[in-house]
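# What shape does this take:
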Amino acid sequence: MQPDLELVAVRRDESFKVWSHGYPYRTVRWHFHPEYEIHLIVATTGKVFVGDHISSFVPGNLVMVGPNLPHNWVSDVPEGETVERRNLVVQFGPEFVAHCMESFPEWRQVEALLAASRRGVSFGAQTSAAIQPLFIELLNARGLRRIVLFMSMLEVLVSAQDSELLASPAYQTDPSGFAATRINHALSYIGKNLSSDLRESDLAQLAGQSVSAFSRYFRRHTGMPFVQYVNRMRINLACQMLMDDELSVTDICYKVGFNNLSNFNRQFLLAKGMSPSKFRRYQHLNDASRDASDEAAARGDGVANAPAIVPAVQKRGRVRISAGAYRAT
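Predicted coordinates for the structure are as follows:
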């Protein structure tokens, strides 16, 4: 059975995603994603599937899975019954890992754990007990506290003496093969053609399904109807464009695939709680605060011994500190 692709959305103002869900839930199926995942079961028993590994789980089951490794937890819950909170989840992407590797030499200690997670790593009761309070606090943590808790969790996992690899050495993940499944092919097509006229009937034909079957499968996979999903993707693209003043709001409306301005404004307000023009004004306010800070620094305003602001330059798609930009005073 081919696994489904889970679309993990990490907020722009956060480095990783932490959340919980109950049972049944739409992600409780055989699936994969490019992100690393730390998964803790807090309620129910059942079967855990990781790659070609199958075993039983109980509350306290703690597993870390690597990028594109298919996995699933199926609980022994009678039909019709629901569980409010079954598991806790942390997900973080390869780019975040790469940035940490580049920024913190100490992060090298995590490399072995990350490599092992590509087969799935299960941890024993002792490590699970140490992780759970950190996990619970992390659910509601904000700001730097999130980073502290996340790093503390990794420190516990790196030092664990009760870990076990799950998938066999011969098991190889093949995300290119997974992406060839019908729904994932459709999602990829949507992402590449947002500015085009996207019709559910055309995507159903692309997936080789009837419209009704495709509609049910799409909603089960993404958690939302086809039109709502396409609108959300278009709004996300519009937000990126609104951060630049090169295009007017009207131009952006048509470039992201909306066919009239009033519908674009309505959908943007629904998704973001503000109009596109107000979103852009907030970005200008953010830019203005930076400019005002630069001007104050040039005048010598501010508290003595305050931190220096070192200008950065963009080079080959990465932000680097400009050479000679800072000098001691």
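
# going forward, measure contacts and count neighbours with C-alpha atoms only.
Noted.

# After the longest strand along the chain, which helix or strand is next? Please name it.
For the chain, the strand with the greatest residue count under DSSP state E is strand 83-92. Next along the chain after strand 83-92, taking DSSP states H and E as the criterion, comes helix 94-103.

# ok, then the element right after that following helix?
Next in sequence after helix 94-103, counting helices and strands by DSSP H and E, comes helix 111-116.

# Buried residues in that following helix, which are they?
For helix 111-116, burial by neighbour count (16 or more other CA atoms under 10 Å) applies to 113-114, 116.

# out of those residues, who's nearest Ser277?
Closest approach to Ser277 among the buried residues of helix 111-116 (CA to CA): Leu114, at 42.6 Å.

# so what's the residue lying closest to that closest one once chain neighbours are set aside up against?
Spatial nearest neighbour of Leu114, excluding adjacent residues (CA to CA, 6 or more residues apart in numbering): Gly66 at 6.9 Å. Each residue near Gly66 by CA atoms under 8 Å, 6 or more residues apart in numbering is listed here: 34-37, 114-120.

# what do you get for Arg320?
In this structure, Arg320 makes contact with 312-314, judged by CA under 8 Å, 6+ apart.

# what would the contacts of Gly66 look like in JSON lines with distance to Ile252?
Shown next, in JSON lines, are the contacts of Gly66 (distance: CA to CA, whole Å):
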{"residue": "Pro34", "distance to Ile252": "29"}
{"residue": "Glu35", "distance to Ile252": "30"}
{"residue": "Tyr36", "distance to Ile252": "34"}
{"residue": "Glu37", "distance to Ile252": "35"}
{"residue": "Leu114", "distance to Ile252": "40"}
{"residue": "Ala115", "distance to Ile252": "42"}
{"residue": "Ala116", "distance to Ile252": "44"}
{"residue": "Ser117", "distance to Ile252": "41"}
{"residue": "Arg118", "distance to Ile252": "40"}
{"residue": "Arg119", "distance to Ile252": "43"}
{"residue": "Gly120", "distance to Ile252": "43"}
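
# Now show me the structure for the sequence below, then we'll compare the two:
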Amino acid sequence: MFENWALQASESDSISFQDFDVEGLADDLHRHSSYELVYISAGSGVWQIGGVQGAFGAGTLILCPPRVMHAWWSGSAAKSGSRTSGIVLRFSREVLPGSLLRLPEMESLRELEKKLSAPLEFRVLDQARLRTRLNSVDRSKGVLKIARLLVALDLIASLECKQVVAEEKNKADLGSKDFARIERVKRFIEEHFRQHISRSDAARALGMEEAAFSRFFRRTLGMTYVDYVNNFRVRQAAALLGNRRGMGIEEIARQSGFGSLASLHRQFKKRLGTTPESYRKAANSEFQAP
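Take a look at the predicted model:
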């Protein structure tokens, strides 16, 4: 049975830690007032940060600054035989105060904080060492917990990384009216993504003029309606590629709402940086690993 599991936890503590092992990630776009670090130790799927998507697998490590929209998705273990596991670690801005970062001993963390003007994706070569450092944070309390978080961040700061440019026009919290509207349009897309659904179709579903709808959608989610729909369809295709190994890629294109195999290839490459065939091969090789 497919298990929906969202990467969302209490923000009442300055540091919160989750060690997870689940059948499937079915997250919704959300943001936090804290920093969020997500490390994937097993499984594969798709992450989204702002309007940018990428594929994740074992060893993926992303550090997201506060107030940036993000989400994670993976397929169902019932069909693929694989689970998704890893660690989510959140910490407040106050853990890295400017007075602390100005100390000469904090040079590595100072440089890391500068890079965090945008989310960071790291290349992890020694996963065992990283997991040991992260687990030490969970096992600690009080001042020692903060100290061990700083030690873990010092290790992460030494890793090769790249920024994920995630444009967001609006970072304010949604009002109840806007929240209800965006939930309605999300449901509309989920119910009709296999069909041709134009921007005008979605605008009519919300009872809005097309131009006003376009402004509302971009202001609220930080991306265009067309980008959101294509991102959604790519996620569906990625799930089918991992879960339905006997399904042909042309059929996956149709089931995901793409009008042609060429369209699937173009959008998959654009948004995940790889081809459907390469994604399936990587997912299957991970599932078969001892």
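
# TM-score for these two?
Scored by TM-score structural alignment, normalised by the length of the second structure, the superposition of the two chains gives a TM-score of 0.50; 178 aligned residues with a CA RMSD of 3.7 Å.

# quick one: which of the contacts of Gly66 of the first structure is nearest Gly80 of the first structure?
Nearest member of those to Gly80 of the first structure, counting by CA to CA, is Glu37, at 28.5 Å.

# about what we covered before: how much space separates the residue nearest to Leu114 of the first structure from Arg118 of the first structure?
Between Gly66 of the first structure and Arg118 of the first structure the distance, using CA to CA, to the nearest Å, works out to 4 Å.

# Ala112 of the first structure now?
10 Å.

# Tell me where the first structure has helices.
94-103, 111-116, 125-140, 144-159, 175-178, 182-192, 200-207, 211-222, 226-242, 249-255, 261-272, 276-299 (DSSP state H).

# can you tell which of these is closest to Thr82 of the first structure?
The minimum distance between Thr82 of the first structure and these falls on helix 211-222, with 17.4 Å, by CA to CA.

# buried set for the closest one?
For helix 211-222 of the first structure, by 16+ other CA under 10 Å, it's 211, 214-215, 217-218, 221-222.

# Stretch 71-91 of the second structure now?
71-77, 80, 82-91.

# same deal with stretch 53-68 of the first structure?
57, 59-68.

# returning to what we had before: looking at the second structure, which of the contacts of Gly66 of the first structure hold up?
Contacts conserved in the second structure for those, using both residues aligned by TM-score structural alignment, their matches' CA atoms under 8 Å: 35-37, 117-120.

# Identify, from those residues, the entry nearest to Asp52 of the first structure.
Out of these, the member with the shortest distance to Asp52 of the first structure (by CA to CA) is Arg119, at 9.3 Å.

# now Arg181 of the second structure, nearest residue through space, not along the chain?
With sequence-adjacent residues excluded and distances taken as CA to CA, 6+ apart, Arg181 of the second structure is closest to Leu206, at 7.0 Å.

# Map the one you found onto the first structure.
When the first structure is aligned by TM-score structural alignment, no residue sits opposite Leu206 of the second structure.

# Distance check, Leu206 of the second structure against Arg199 of the second structure.
Remark: distance between Leu206 of the second structure and Arg199 of the second structure (CA to CA) = 11 Å.

# gap between the residue mapped onto Ser55 of the first structure from the second structure and Leu120 of the second structure?
Counting by TM-score structural alignment, Ser55 of the first structure lines up with Gly54 in the second structure. For Gly54 of the second structure, the distance to Leu120 of the second structure equals 12 Å [CA to CA].

# got it, and Ser44 of the second structure?
For Ser44 of the second structure, the distance to Leu120 of the second structure - CA to CA - is 19 Å.

# Show me which of these two is the more surrounded one.
Taking neighbours as other CA atoms under 10 Å, Ser44 of the second structure and Leu120 compare with Ser44 leading, 30 against 20.

# give me the stretch of the first structure that stretch 251-267 of the second structure matches.
Stretch 251-267 of the second structure corresponds to no residues in the first structure, going by TM-score structural alignment.

# roughly how far is that stretch from the heart of the chain?
Here stretch 251-267 of the second structure is found 22 Å from its chain centre; the criterion is CA atoms, centre = their mean, to the nearest Å.
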